[in-house]
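Peer 1: when you get a sec, could you give me coordinates for this:
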Amino acid sequence: MMRFVLSCLPLLPLLIISILESLLKLFIPKKRKSVTGEIVLITGAGHGIGRLTAYEFAKLKSKLVLWDINKHGIEETATECRRLGAKAHTFVVDCSNREDIYNSAKKVKAEIGDVSILINNAGVVYESDFFATQDPQIEKTFEVNTLAHFWTTKAFLPAMIKYNHGHIVTVASAAGHLGIPFLVAYCSSKFAVVGFHESLTEELASLKRTGVKTSCLCPYFINTGFIKNLSSSLGPYLKPEEVVDKLMNGILTEQKMIFVPSPLSKLLVVKTIFPERFLTVLKRKLNIKFDQNIGNKIGGQ
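Peer 2: As a prediction, the model looks like this:
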C-alpha cells in the first residue's frame, strides 16, 4: 500500500492542473455536441423522464425510437415528438424480459438502423421494508433496473464500437450511492447500475473506443408518482423538467456523472472521509420519509 502511495506522488502536479481545469470549466461552459439525425433509443419513454427526454431530442431533430411496456403512453410521446418535427418509432417492449429486448433490438436495427444514443431509463420501485418486499418484486426490480441495461447495451454497443461513435446513458439515482431504508431492492439495483456505468466506461477506455461516450444520471427523488408523500431535510421532490434539463446538458457536453442537484456529488466525498459515527448521525438528520409498506413476515414470499 505504501509503495503505491509513494508511486502516486509524482501525480500531484497533474492533480493540481486537473483541479484548475475543473474550476475553469465552471466559467467557460463546454460546447454542446450536435445530435441532429442521430438515432436515439429511450426505454421507459411512455411517461416521466423518458417522455420529457424524448421531447428534448425531438427538438434537436434526432430520430426517436421509443420503448415502453405501455402502448398508449409511447404513442402519446411519439405524437408530440412528431409535432415537434422529429421522426418517432414506437415499440411495445417489456424491459424485464431479455428475449423481448433482443427481439425488439433486431427489429430496430433492421427497420430503422444502428442506434447511436441509448438511454436506459426504464425503472420500477417498490416502497417496502425488506421482508414485505415480495420475491417477484425483488426479481422485477433487478430485471428492469439493472439487467435490462446489459441486454440493451449488448444489443446496440457493437455498432457503436465498430464506428467508434455513440453514447450510452445510464439512468441511475442518488440512491445508487446512498442506502435508504425501505428501498433495499431499489437502492441495490441502482448501486449495481452505477457500477455498470463505471466499469463499462473503463472498458471502453481500455479498448481505445474514445468516440463512444458514457453518462450516468443520479438524481434525488423526482416527482413522477413513484415515491409518494416524500418529506426530507434535503427538500421536496425535484421537478422532472429540472432533471431532464440537467440530463440533456450532461449528454450534450459528455459528462460522465450527472448529479441532480449537483451538490449531491459531495455525498461521495463525505462517505469516503468522515467517520462512521458521524455518518450515522448525519443520515438521521436527512430524515427521509415516504409512504411504505411495513410488514413483519420473515422469509420468502
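
Peer 1: hey, let's count contacts and neighbours off CA atoms from now on
Peer 2: Noted.

Peer 1: now stretch 49-62: buried residues?
Peer 2: Using 16 or more other CA atoms under 10 Å as the test for burial, stretch 49-62 gives 49-58, 60-62.

Peer 1: next, the second sequence, to be compared with the first:
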Amino acid sequence: MNPFLDLLLFLATLIYSYLEAFVKLFVPVKRKSVSGELVLITGAGHGVGRATAFEFAKRQSRLVLWDINKHGVEDTAAECERLGATVQAFVVDCSKREEIYSAAEKVKKDIGDVSILVNNAGVITAADLLSTQDHQIERMFDVNILAHMWTTRAFLPTMMKNNHGHIVTVASAAGHFVTSFMVAYCSSKFAAVGFHKALTEELSTLGKDGIKTTCLCPVFINTGFVKNPSTRLGKILEIEEVVDALMEGILTNQKMIFVPSHLNIALLSELGTQRDMTLKRRNPGRDCFQNVP
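Peer 2: Here you go, the predicted model:
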C-alpha cells in the first residue's frame, strides 16, 4: 500500500474514533439485558473473572463459575449469591481438555444451556524464551488458547441451534503488541486474538448473527500474578477499570475492546509502520540501483 494512503487511512480512523466518542457523549448506546442468561466464566476465582462474575450477578444473570482453585471459586460464588444470583461453582483445570468436556456435560445436563461464555482463565510466565520451561510453555497454550476452543466447542452447538449467545475472549494487548521476556505468553495471546477474529468471521459466514463475540485486550493488570509489572504501553491497570470496559463491551456487543482505548490508535500506527518497512524492503529507492547496468 502507498505510504500516503496509509497515512490517510490512519488519519481517517483517528478522526472517526474521536467523532464516535463525541457522539456517544450525547447519544446513549443501547445496552442489552443479560437478566436470566446462563453465564459461564472460567477463571472466576480471582481477578478479572471474579469481578466479572459480580457484575453479571448484579444484573440478575444465572452463573456457572469455573476455577482450578476451590477456595477462590467458592468465595466468588458466595459473594454472587449475596448479590442475589443463582450460582453453581465447579473446580475445573482448564489446562485439561477432558476436565473441560466433563464439566461442560454436567452443566448442560444439570443446569441448562450456557448462552454467555466468558473465556477468562489465563496463566503467565515471565522469563526469556530459553529460561522458560517446556511445561510452562505448554501450560500457557493449554489455558490461554486451547481451553477457549474446548469450551467453545462444548457450548457453541446450542447457541447455533438457537442463534443466540455471546462468546467472550479475554486476551491481552500482548496479543497485538510484543514485549521481551514473554515470548510464549505473547504467542498464546496472539493465538487468542486470532481465534476471536476467525470465530467471528465464521459465525458471520454461517449467518449466525444472533451469536455475538467480544475480545478484551488490556495492558497488564494488577492481579498479583506478576510482581512489579511494567509496560511501555501505559500504566498498569486496576481490575475494576478493566471489568467496567469489558461489561460495557458485552452489553453493547463490541467486537474488540482495548484498555486503555487509545491502544487501537497505537495498533494502527504500528501496522502502518510495519507496512512502510515492508514496502521499503520490496521497493528500495531508485538510487540503490542507479549504478546497476
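
Peer 1: hang on, the earlier thing: got the buried residues of stretch 49-62 of structure 1 as TSV, with distance to residue 222 of structure 1 columns?
Peer 2: Below are those laid out as TSV (distance: CA to CA, whole Å):
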residue	distance to residue 222 of structure 1
49	9
50	13
51	14
52	13
53	14
54	17
55	18
56	18
57	20
58	22
60	24
61	27
62	25
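
Peer 1: farthest pair in those?
Peer 2: 49 and 61 (18.6 Å; CA to CA).

Peer 1: quick check, distance from the strand ranked longest in structure 2 to the centre of its chain.
Peer 2: When structure 2 is parsed with DSSP state E, its longest strand is strand 211-218. Here the centre of mass of C-alpha atoms in strand 211-218 of structure 2, compared against the chain's by CA atoms, centre = their mean, to the nearest Å, lies 5 Å away.

Peer 1: can you check which part of structure 2 the helix or strand hosting residue 40 of structure 1 sits on?
Peer 2: Using DSSP states H and E, residue 40 of structure 1 falls within strand 39-43. Across structure 2, the stretch matching strand 39-43 of structure 1 (TM-score structural alignment) is residues 38-42.

Peer 1: buried residues in that stretch?
Peer 2: For stretch 38-42 of structure 2, burial by neighbour count (16+ other CA under 10 Å) applies to 38-42.

Peer 1: quick one: that stretch to structure 1 mean distance?
Peer 2: Once fitted to structure 1, stretch 38-42 of structure 2 is off its aligned match by 0.1 Å on average (mean CA distance after the TM-score superposition for structure 1).

Peer 1: if we can go back for a sec, in strands, which of the buried residues of stretch 49-62 of structure 1 appear?
Peer 2: Going by DSSP E, the strands hold none of the buried residues of stretch 49-62 of structure 1.

Peer 1: and which of the residues you listed is nearest residue 152 of structure 1?
Peer 2: residue 50 (15.5 Å).

Peer 1: hang on, the closest one packs against residue 40?
Peer 2: No. Residue 50 of structure 1 is beyond contact range of residue 40, at 11.6 Å (criterion: CA atoms under 8 Å).

Peer 1: ranges for the strands of the stretch 51-200 of structure 1?
Peer 2: In the stretch 51-200 of structure 1, the strands defined using DSSP state E, counting those that start in this stretch lie at 63-68, 88-92, 117-120, 166-171.

Peer 1: quick check: angle from the helix or strand where residue 240 of structure 2 lies to strand 165-170?
Peer 2: Taking DSSP H and E as the criterion, residue 240 of structure 2 maps to helix 239-251. Counting by axes from the mean of the first three to the mean of the last three CA atoms, to 10 degrees, helix 239-251 of structure 2 lies at 150 degrees to strand 165-170.

Peer 1: tell me the helices and strands packed up against helix 239-251 of structure 2.
Peer 2: helix 47-58, strand 211-218, strand 256-259 (3 or more CA pairs under 8 Å, 6 or more residues apart in numbering; DSSP states H and E).

Peer 1: now that helix on structure 1. Mean distance?
Peer 2: Relative to structure 1, helix 239-251 of structure 2 is 0.3 Å off (mean CA distance after the TM-score superposition for structure 1).

Peer 1: chain center to that helix: distance?
Peer 2: 11 Å.

Peer 1: now the strands of the stretch 51-200 of structure 1 in a markdown table, with mean neighbour count and distance to residue 207 of structure 1?
Peer 2: Formatted as a markdown table, those follow (neighbours: other CA atoms under 10 Å; distance: least, CA to CA, whole Å):
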| stretch | mean neighbour count | distance to residue 207 of structure 1 |
| --- | --- | --- |
| strand 63-68 | 26 | 28 |
| strand 88-92 | 21 | 32 |
| strand 117-120 | 26 | 19 |
| strand 166-171 | 25 | 14 |
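
Peer 1: got a markdown table for the ones you listed, with distance to residue 109 of structure 1 too?
Peer 2: Listed next are those as a markdown table, based on distance: least, CA to CA, whole Å:
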| stretch | distance to residue 109 of structure 1 |
| --- | --- |
| strand 63-68 | 11 |
| strand 88-92 | 12 |
| strand 117-120 | 13 |
| strand 166-171 | 15 |
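
Peer 1: out of those strands, flag the one nearest residue 179 of structure 1.
Peer 2: Checked against CA to CA, the stretch from those lying closest is strand 166-171, at 17.0 Å.
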